[in-house]
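Novice: Okay, sequence plus prediction incoming.
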Amino acid sequence: MSRQKSSRKIQTVLGTIDAEDTGIALTHEHILCDASFLFTEPEIASQKLLSHARVSIENLEWIKRNQNRCLDNLKLLNEERAIIELDRFKKGGGGTVVDVGNIGLHRNPKGLARISRATDVNIVMGAGYYIGQSHPSELHSKTEDEIVEEIVRDITVGVGGTGIKAGILGEIGCSYPLKETEIKVLGAVALTQQKTGVPVNIHPGHSQAAPIEIIELLNDNGGDINNTVMSHVENRHGNDFDLTSELADLGASSSTIASVTPKIQLCSPIKQFMGSLIGNG
């Protein structure tokens, strides 16, 4: 007897696929991105050379402590390298990668499509805006409705003139405290989710209070909390499992809390965090 597929569809950069056809999926990745807006050049003269050097095994330890002071560490622009890495993922049984780069992280629809074709890996592309520091100046004058219209178009028509559609709202960047434009974007994201049913992925600000504050704001604006992913929780809540439990309780049992870090080199106690989650059931 053949397995009957559900009606659930996932939008990839090459078109829609059945949810059952995703295979093993990486749900928060950056295949191609440019976060150079975060770059801060060191004041110490001896470190200036390091800040403009390519990432290598020789400078890796320094980069782990200075991730935003190495320009090369903030960029993933090499399509050929991405193809090599995703080929490994495919050969290992992988099927789908969610690239949560959006406006602010210089998403590259055509590049992602080329990589998907070359590797036969499904790629889901992000929509919306990253953190306020990366927001374009014109966002300040845009209304919430205008932002909704823009994001809905990226999902239903395609980004720019490419015809390549986004399949996830995210990662939606937030600072702490939230900036004015970030609050406006979160409201627009909730409205967009109502119109499209697309899942949301949140990048919370660097505070223990940030994840819960954002979930409450999305909920107040009509967002679907059960279809929302809160990323980087291990960096925000640390070992405070009570906060993580409270975050889950704000939604429903199906709410998703993600423990993921960016592709850039960071020091993060993920093992301890995951151990805490497992240990607490």
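Specialist: Thanks, I have it.
Novice: switch to C-alpha atoms for all contacts and neighbour counts from now on
Specialist: Noted.
Novice: Quick check: residue 166 touching residue 12?
Specialist: Yes. At 7.1 Å, residue 166 and residue 12 qualify as touching, with contact defined as Cα atoms under 8 Å.
Novice: Presented hereafter is structure B, for comparison with structure A:
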Amino acid sequence: MTGYTLMHEHTTIDLSGVKQDADCRLDCYEQTREEYRHLYELGVRRIVDVTNDGMGRNPEYIARMAQETGISIVQSTGFYKEPFLPERVYQQTVSKLADWMVSELCSGIQGGPRARMIGEIGTSKNCMTEMEQKVFQAAAITARETGAPIYTHTTLGTYALEQAEFFRAQGLPLDRIVLGHIDLSGDLDYIRRILDTGICIGFDTVGKNNYFPDEKRAEYLMELEREGRMGQIVLSEDLTRKSHLKEFGGIGYSYLFETFLPMLRAAGMKQESVDQMLIHNPARILGDA
């Protein structure tokens, strides 16, 4: 796959029921299509959509978006985190949940295209609940059986070392697992400790300055480049709300390329590091290389 890959996005998502906020139902097809077409012009050729069961996943919507924009959109299987888990997680065994994920990876989602990613599976702030542990166990079984990569959610970057230890204990290849939202930890030493395990991390909330400023993201990435750690990092924005789209006053999906990468380049980041995070690491994680 040539071109850039965004490793953690949502083409459409609906968390509005739990959050009681209509803004959390991202279903703006025309606006998203125009933004994705602009991403194509900027060199993006693939987006990993980590919307799964219980998050308002819509395989047909995504397939049509891919066809109309020219961007390959990787679909995902799995379950998110509490309180967004579907009833099947509470009712079924770990084995049954794994069987369901294996089926989506091997036979297709609702008769449509096959999933290629297990994700985003998540933990709560500073802990893994009993049901979240059930999902992680099912995901590990699925990954061993299918070889599929895993993308996780950490709440504000917490519980990442524990996630890494869980996957290590399961015997999974850590270089094909990405721990999400690690930029939100706001702790460079903690980030180093996570990277020391050999697992990959997402600086995947780029542009969400209300959580953590991009100036610090850039500062951290420049330091990690100096330390030779670019081979474990991927980038994305994780847009989830209508108000994140440009037409409604948000930064839009192109912010990473039009604002953040120029910030990195102005700070002295090498193009080979940018390519590592947006081309080569995604290719390895997704099994292209």
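Specialist: Sure thing, it's come through. Bear in mind the structure is a predicted one, so any value in this text is a computation, not a measurement.
Novice: okay, now residue 15 of structure 2: neighbour count?
Specialist: 19 (other Cα atoms under 10 Å).
Novice: Tell me which residue of structure 1 lines up with it.
Specialist: With TM-score structural alignment as the criterion, residue 15 of structure 2 lines up with residue 35 in structure 1.
Novice: Name the nearest residue to that match, sequence neighbours excluded.
Specialist: residue 74 (5.1 Å; Cα to Cα, 6 or more residues apart in numbering).
Novice: And that neighbour, what's its match in structure 2?
Specialist: Matched to structure 2 by TM-score structural alignment, residue 74 of structure 1 sits across from residue 24.
Novice: what do you get for residue 104 of structure 1?
Specialist: In structure 2, residue 104 of structure 1 lands on residue 54 (TM-score structural alignment).
Novice: so what's its match up against?
Specialist: 79, 80, 84, 85, 86 (Cα atoms under 8 Å, 6 or more residues apart in numbering).
Novice: The fourth one corresponds to which position in structure 1?
Specialist: By TM-score structural alignment, residue 85 of structure 2 lines up with residue 135 in structure 1.
Novice: What distance do you get for the residue lying closest to its match once chain neighbours are set aside to residue 98 of structure 1?
Specialist: Nearest residue to residue 135 of structure 1, sequence neighbours excluded (Cα to Cα, 6+ apart): residue 104, at 6.2 Å. Distance of residue 104 of structure 1 to residue 98 of structure 1, given as Cα to Cα, to the nearest Å: 17 Å.
Novice: buried residues in stretch 77-95 of structure 2?
Specialist: Buried residues in stretch 77-95 of structure 2, counted by 16 or more other Cα atoms under 10 Å: 77, 78, 79, 80, 81, 85, 89, 94.
Novice: same question, stretch 24-37 of structure 2
Specialist: 24, 25, 26, 27, 31, 32, 33, 35, 36, 37.
Novice: Name the SS class of the fifth one, please.
Specialist: Using DSSP: H, G, I helix; E, B strand; the rest coil, the secondary structure recorded for residue 31 of structure 2 is helix.
Novice: What separation do you get for it and residue 69 of structure 2?
Specialist: For residue 31 of structure 2, the distance to residue 69 of structure 2 - Cα to Cα - is 12 Å.
Novice: Surely residue 224 of structure 1 and residue 192 touch.
Specialist: No. Residue 224 of structure 1 lies out of contact with residue 192 (Cα under 8 Å); the separation is 10.4 Å.
Novice: of the two, who's got more company?
Specialist: Per other Cα under 10 Å, whichever of residue 224 of structure 1 and residue 192 has more neighbours is residue 192, with 26 against 20.
Novice: Secondary structure element for the aligned residue in structure 2 for that one, which one?
Specialist: Aligned by TM-score structural alignment, residue 192 of structure 1 pairs with residue 142 of structure 2. If you go by DSSP states H and E, residue 142 of structure 2 is part of helix 130-146.
Novice: For residue 124 of structure 2, state which of the buried residues of stretch 24-37 of structure 2 is nearest.
Specialist: Among those, residue 24 lies closest to residue 124 of structure 2 (Cα to Cα), at 18.9 Å.
Novice: unless I'm mixing things up, that closest one is touching residue 16, no?
Specialist: Yes. Residue 24 of structure 2 is in contact with residue 16 according to Cα under 8 Å; the separation is 4.7 Å.
Novice: circling back to that earlier point, let me see the contact set for the match of residue 15 of structure 2.
Specialist: Contacts for residue 35 of structure 1 (Cα under 8 Å, 6+ apart) come out as 74, 75, 104, 105, 106.
Novice: Nearest to residue 6 of structure 2 among the buried residues of stretch 77-95 of structure 2?
Specialist: Closest to residue 6 of structure 2 out of these is residue 77 (17.4 Å), distances taken as Cα to Cα.
Novice: before we move on, the earlier item: out of the contacts of residue 54 of structure 2, which comes closest to residue 209 of structure 2?
Specialist: residue 80 (23.5 Å).
Novice: Could you pull up the residues touching the residue lying closest to the closest one once chain neighbours are set aside?
Specialist: Leaving out its chain neighbours, the residue that sits closest to residue 80 of structure 2 by Cα to Cα, 6+ apart is residue 121, at 4.5 Å. By Cα under 8 Å, 6+ apart, the residues touching residue 121 of structure 2 are 78, 79, 80, 81, 132, 135, 136, 151, 152, 153.
Novice: Under the alignment, what does the last one map to in structure 1?
Specialist: Going back to what we said before, that points to residue 153 of structure 2. Using TM-score structural alignment, the equivalent of residue 153 of structure 2 in structure 1 is residue 203.
Novice: The nearest residue to that match once chain neighbours are set aside: neighbour count?
Specialist: Computed as Cα to Cα, 6+ apart, the closest residue to residue 203 of structure 1 that is not its neighbour in sequence is residue 173, at 4.8 Å. Applying other Cα under 10 Å, we find 25 residues neighbouring residue 173 of structure 1.
Novice: Show the contacting residues for the counterpart of residue 173 of structure 1 in structure 2.
Specialist: Using TM-score structural alignment as the criterion, residue 173 of structure 1 maps onto residue 122 of structure 2. Neighbouring residues of residue 122 of structure 2 by Cα under 8 Å, 6+ apart: 79, 80, 81, 132, 152, 153, 154, 155.
Novice: Can you flag which of the residues you listed belong to strands?
Specialist: Among the contacts of residue 122 of structure 2, DSSP state E puts 152, 153 in strands.
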